[in-house]
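S.K.: generate a structure from the sequence data that follows.
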Amino acid sequence: MMAHLRKKPTPDALDPVSRSLLPVLRYFLLGLQDTGHAGWQTAFGTAVEIWGEARGLAIAHRAQLFLSALLNSRPVPLSHSDPFCPEARLSLTDDECVLLALLSHMRDDEAPAARDMLAALTGGRIEAAVVRTGLDLCAVLDGTHGAQRGKGAPRLSVVS
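M.R.: Predicted coordinates for the structure are as follows:
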C-alpha cells in the first residue's frame, strides 16, 4: 500500500502508557517550542492527575529532560497537535507517531527499532543525552527506576 494511503493511528489506538503520556508530551512541546507559553505547568499538573503526585512529578520531570535533549538534537521543531484544541486531540502528527514509537521501542528494549526511530526524529544524529534521558523516562514509566531503593516517601538528607 502506498504511504499516503495508510491511515494514521489515532490516540485511541495507542497502548495505555503512550495514550497517558501523549498529553503530557504535547504540553511540554508547546511550552518548550513556544517561549510565550507556559505549557510545562500544565504538563506537570496533567502528569500528577494521571499518575499521582510522586510518580507523576517524576514522569513529568524526565519527560521534560528527554524532550529538551531531543529538541536540542534536531534542526527543526517537532510537530505536535495543540493540546488545548479538542479536535486536534483526536489525531497524531507524524512526529508524535515517531516519538511515541521511539519510547515504546525503548520501553520494550528493542534497540535497533529505537535507533531507527531516533534517527528519523534527529536526522540521523544519535546523541547520548537523548538516549540516556529517554531510557530514564521509560524506566519511570515502567516503574523500574529506583526499584533498588527503599520503598516509602522520598526523603531529603544533607550530604557534606
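
S.K.: switch to C-alpha atoms for all contacts and neighbour counts from now on
M.R.: OK.

S.K.: can you list the neighbours in contact with stretch 2-9?
M.R.: Residues from elsewhere that reach stretch 2-9 (C-alpha atoms under 8 Å, 6 or more residues apart in numbering): Ser91, Leu92, Cys97.

S.K.: what about 10 Å?
M.R.: Leu90, Ser91, Leu92, Thr93, Asp94, Cys97 (C-alpha atoms under 10 Å, 6 or more residues apart in numbering).

S.K.: one more, so I can put them side by side:
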Amino acid sequence: MTLQVTLTPDLVQAPLVTFGFDPFEARLVSIMRHFVAAANAPGSQAWHRAFVIAAENWGEAHGLAVAHTLWPVVRELLELREGDFTSNDPLDLDTRDLLTTDEAQFIAMLHHMRRDHTAKARDAVEALTHGQMNPDLIRAGLSFADRFPSGARQRLRGTPALRVVG
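M.R.: Sure thing, here's the model as predicted:
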C-alpha cells in the first residue's frame, strides 16, 4: 500500500524520521504548518513566516517558488477537510520533530506524487481525504510534484544552467 500512517489511539504523533521522507519533504513540514496556522487564523502573519522559512531553506528564488506552489495543495486540503485537519503548532519546539497522522499523510501524498508512484499516491490521497478523491487537491498536488520532482536537481524552470563549453 502506501506509507500509510497508522498510529495507535494512545500515540497520536510519531517522530518525523520514522517515515523515511527525504530532506526536501522534511523541510516542507514547517512551511505546511505555518500555512495551516494562517488558514485557521486569517489575521495572523503565519503565511509570511512560511515564505520566510522557505526562502531560508532553499534561497529566495527557489524557496519562494516552493512555498507558492505548496500553498494551493494545503488550501485545497483544508477546504476539503472543512477544518478537520490536525497539525502541530509551527512555533512549538517540543513538537518540531513530531508529525500528527494528518501531517504525515499529507507529506506521504507528496512523497509518492513526487516519485510518480501512481497507485501509492492514489492510496495516500484516499487516506488523507477520508475517501474523497478530490480533483482540485490531486491537481494541486501533481502540479507541486511536477515542479519539484524527487531526484531532480532542485532549480527553477527557466533559470539558465551554467555549463563549461570547451
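
S.K.: only whichever of the contacts of stretch 2-9 of structure 1 are buried, select them in ChimeraX.
M.R.: Typed into ChimeraX, the line below selects the buried ones among the contacts of stretch 2-9 of structure 1, using 16 or more other C-alpha atoms under 10 Å:
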select :91,92,93,97
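
S.K.: which of the contacts of stretch 2-9 of structure 1 sits closest to Gly123 of structure 1?
M.R.: Asp94 (14.3 Å; C-alpha to C-alpha).

S.K.: isn't that closest one right up against Thr10?
M.R.: No. Between Asp94 of structure 1 and Thr10 there is no contact under C-alpha atoms under 10 Å: 11.1 Å.

S.K.: mutual contacts of these two, please.
M.R.: In contact with both Asp94 of structure 1 and Thr10: no residue, using C-alpha under 10 Å, 6+ apart.

S.K.: please, where are all the strands along structure 1?
M.R.: Secondary structure of structure 1 (DSSP state E): no strands located.

S.K.: can you give me the helices in it?
M.R.: 16-33, 39-51, 53-72, 94-107, 111-122, 128-141 (DSSP state H).

S.K.: which of those helices sits closest to Ser79 of structure 1?
M.R.: Short answer: helix 94-107, nearest of those by C-alpha to C-alpha, at 5.7 Å.

S.K.: sorry, back to before: reformat the helices of structure 1 as JSON lines; add distance to Arg149 of structure 1.
M.R.: Shown next, in JSON lines, are these (distance: least, C-alpha to C-alpha, whole Å):
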{"stretch": "helix 16-33", "distance to Arg149 of structure 1": "23"}
{"stretch": "helix 39-51", "distance to Arg149 of structure 1": "20"}
{"stretch": "helix 53-72", "distance to Arg149 of structure 1": "15"}
{"stretch": "helix 94-107", "distance to Arg149 of structure 1": "21"}
{"stretch": "helix 111-122", "distance to Arg149 of structure 1": "26"}
{"stretch": "helix 128-141", "distance to Arg149 of structure 1": "13"}
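
S.K.: contact partners for Gly59 of structure 2?
M.R.: Val52, Ile53, Ala65.
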